[in-house]
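Q: Dropping the sequence and predicted coords here.
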Amino acid sequence: MTAYLTILRQLWVLIAISGLLWGLHLFARLLATPVLLAIWLLLSLLIARGLFWHHRIRRRAWLRAYVRADSVWQRWLRGGALMAVVHASTGLALAAVLLVALTRLTDAAAWRVLLGSGLLVVALRLLFEALARDHVQPDYLVEFSWRLTLPIAAALLLAVLIWLAAGRPQPDFSAATLAQAVWHLADRETARSDLLRELLQLAAAGEGLQLWLAQQLVQLPVARGLAGVLVWLLVFAGQAVFVGAWLLVLNGALVGVASNADSVAEY
C-alpha cells in the first residue's frame, strides 16, 4: 500500500508542476516583470535543488569509498556553499532558457508530449528501482535509478520533439535579407513585461538567423550537405538545453518524494 501511495504522490507532484508550467505558457506574456522574476527564481530553485541533492548523494558515496570516516575531509569535501553556488548559477541560466522557450512554444503536439513526460519519468524510475533493488545498496537506490532515468527520458523526449520540429512548417526566407528574416520573427513577439519581450525577441532573432542561414546555404550545391548538418546541430543543441531544463525542474520537484527518500535525505 505504501508503494502505491508513493507512486501516486510522485504522479501528483509531476502533474501539478507540469500544469503550472502550462499555465506559465498561457499567461507569461500578460505578467508583470516582478511576477516573472519570482517565477524565474522559483524555477531556478527547483533546478538547483535537484542538482544539489543528487550531487551530495554521489559525493557521499565517493567519500564513503575513499575517505576514512574520522577524517576531516569528510566535512570539507561533502559539498556545501561552493557546490550550492555552482548549481544555483546553473539553475538561473536554465530557468531563463526554459521560461522563454515555454512562452514561445505554441505547438500543441509538443505540449502534449511535455505534459505526458511526467508519466514516462515515473515509469522509468519505478522500472529501474525494481530491477536494481536486489543489487544496489538501499541508500543509493534512488540516485541509481535517477542516473538511468534522466538520460533515457531526455533522449526519448528529445527525439520526439526534434521529429515534431522537422515536420513543422517554417517561413520561407530564401529571398529575404538577414535583417528582414530576423525582424519578421522578432517583431511578432509581444509581452507586458519589457524584460520578457526583449528576451522573446532575442530568441526569435536567433531562430530567424538560424532559418535564414540554413535556407541560404541550401541554395549553394557545395554547401547543401554542410547546411543540413549545421541546421540539425543547432536544432539539437537548442532542444537539448530545453529538454534538460524541463526534466531538471521535474527532478527538483520530486526531491524527497522518492520511495526511500528518508535514507538519502540527510546531507
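A: Perfect, I can see it now. Residues are numbered from 1 along each chain as shown.
Q: Going by C-alpha atoms from here, please, whenever you check contacts or count neighbours.
A: OK.
Q: Leu63 and Ile57 touch, don't they?
A: No. If you go by C-alpha atoms under 8 Å, Leu63 and Ile57 don't touch, sitting 9.9 Å apart.
Q: and these two? which has more neighbours close in?
A: Ile57 (21 against 18; other C-alpha atoms under 10 Å).
Q: before we move on, what SS does that one have?
A: Put simply, Ile57 is helix when judged by DSSP: H, G, I helix; E, B strand; the rest coil.
Q: Need the nearest residue in space to Gln210, chain neighbours excluded.
A: Once flanking residues are discounted, Gln210 sits nearest to Val231: 7.1 Å by C-alpha to C-alpha, 6 or more residues apart in numbering.
Q: next, the one to line up against it:
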Amino acid sequence: MAKTEQVGNTSNIHLRGMLLDVLELAFPPEEIGTDKLSQFYLELHQKEMAKKHGDYNLDTHLIRLFNLSRPYKHIIISGLHELAHHIEATLHGETKHQERFYGYLHQLMLTAMSMEIITKMDAIDEQANPDLDKLEKFFGKIAYWQFNKIPYKQNKCHIRILRAYEWRDILKGFGYSYLTLEQVWMKEFEIANQQVEVDALMALGIPKNNIVIQSATEIEADFFYYLVIRNAYDHREYLRSIGYRYGGYGKGDRNWVKKIMARDLAAEKELVANLMGVAAKVMR
C-alpha cells in the first residue's frame, strides 16, 4: 500500500480488463454480496524500482505497477498481488501481508491459472512471484494446486495497429483504444470477423504491415521506454552510431535519447555502462 503521486503514468485498458475478468470469476459479485470489488483503477509507470513492483492506495483504489522491463507474465502476477490488496481492503477496511491476504491472492492465482493466463511455472518463478514462500506455506506446493480449466476468450482476437498517428481519429471513432506505453491502437473482435475489419482498415489506407492480429489468449505486451543520457558530449559520435538522438523526443534539448523496448533496458544499459562521466536513466 502507498500514497500515490499522479505523474508520469498511463492507464492500460487491456491489462485492467484482464484483471477484472479474473476477479469476477474468482469472486462473483452475487457470491460476495457486493459489486464494489470491480471499482479499482490501474496505472502502469515507466519507473524501474529495486524493491517493489507495485503498490495499492486504499483511499483511491488505485493500483500502480512498475518495472515494465520484466516479462509480461511477471507484471500480471504483480497486478494480481495488488488486486488481492484491493479485495481485502474493500471487504475488511484494511490490508496486510497476512494469511487472509494470501487467501485472496491464492484464489486469484488459481483462477488465472484455470484461465491459462499464467501457468504453474510462472507462479513458481521467484523473480515473478515474490509471494512464493508465503503462498506455499499456507496452501502447499504450487505444483500440487488443483484447478479446472475455464475457457477464456477462445473465439476472440486483438487487432493492433502500429504507426497509426495519421489514422488516430478514425481509429478512435471505430472504437479502438490507444495503449500509450505500447504506442499501439487496439480493439477486440470475434475471430470470425477479423478479416472484414482488416479489409476495412486497409481500405482506409492503413498498410497491411501496420496491422497485427493476435489471439486474445496470447498474453503478451511490449512497452516503450526512453533512455536518456546526459553529460555525453565526449561520446556523441558513439551514441549517434547506436541510435541515440540529440534533443530527441522532447526529453530535453541537451540530452541524448533513444526509444527502446522496455524488455531491452538491461541490454541497452550495458552498451553505455562504460562511458565515462555519463548518467543514463529512464525518462517518462
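A: Received the coordinates, thanks. Quick caveat, the model's predicted, so the values are computed rather than measured.
Q: And the TM-score between them?
A: Put the two chains on top of each other and the TM-score (TM-score structural alignment, normalised by the length of structure 1) is 0.24; 111 aligned residues with a C-alpha RMSD of 6.4 Å.
Q: So what's the residue count around the residue nearest to Gln210 of structure 1?
A: Val231 of structure 1: 17 neighbours (other C-alpha under 10 Å).
Q: contacting residues around it?
A: If you count contacts by C-alpha atoms under 8 Å, 6 or more residues apart in numbering, Val231 of structure 1 has them with 210-211, 214.
Q: next one: Leu178 of structure 1
A: Leu178 of structure 1 neighbours (C-alpha under 8 Å, 6+ apart): 208-209, 212.
Q: rewinding a little: give me the element the residue nearest to Gln210 of structure 1 is part of.
A: Per DSSP states H and E: Val231 of structure 1 is located in helix 224-254.
Q: Which element is encountered next along the chain beyond the helix or strand in which Leu25 of structure 2 is found?
A: Applying DSSP H and E as the criterion places Leu25 of structure 2 in helix 13-26. Reading on from helix 13-26 of structure 2 to the C-terminus, the next helix or strand found by DSSP H and E is helix 29-32.
Q: tell me what the helix or strand following that following helix is packed against?
A: Sequence-wise, the next helix or strand beyond helix 29-32 of structure 2 is strand 41-45, with elements assigned using DSSP H and E. For strand 41-45 of structure 2, the helices and strands in contact under the criterion 3 or more C-alpha pairs under 8 Å, 6 or more residues apart in numbering; DSSP states H and E are strand 9-10, strand 62-65.
Q: winner for burial among the ones you listed?
A: For these, the largest average neighbour count (mean count of other C-alpha atoms under 10 Å) is found in strand 62-65, namely a mean of 24.
Q: Counting by contacts, list what it packs against.
A: Using 3+ C-alpha pairs under 8 Å, 6+ apart: strand 62-65 of structure 2 touches strand 41-45, strand 54-57, helix 72-92.
Q: Is Val228 of structure 2 in a helix, a strand, or coil?
A: Classification of Val228 of structure 2 by three-state DSSP places it in strand.
Q: Could you measure from it over to Leu271 of structure 2?
A: Distance, Val228 of structure 2 to Leu271 of structure 2, by C-alpha to C-alpha, to the nearest Å: 13 Å.
Q: These two: who's more crowded?
A: It is Val228, of Val228 of structure 2 and Leu271, that has more neighbours when counted by other C-alpha under 10 Å, with 24 against 11.
Q: what comes up buried for the helix or strand in which Leu24 of structure 1 is found?
A: Following DSSP H and E, the helix or strand that holds Leu24 of structure 1 is helix 2-27. Buried positions in helix 2-27 of structure 1, judged by neighbour count with 16 or more other C-alpha atoms under 10 Å: 7, 9-11, 13-15, 17-18, 21-22, 24-25.
Q: Are there helices or strands packed against that helix, and which ones?
A: Checking 3+ C-alpha pairs under 8 Å, 6+ apart, helix 2-27 of structure 1 ends up next to helix 81-104, helix 108-132, helix 224-254.
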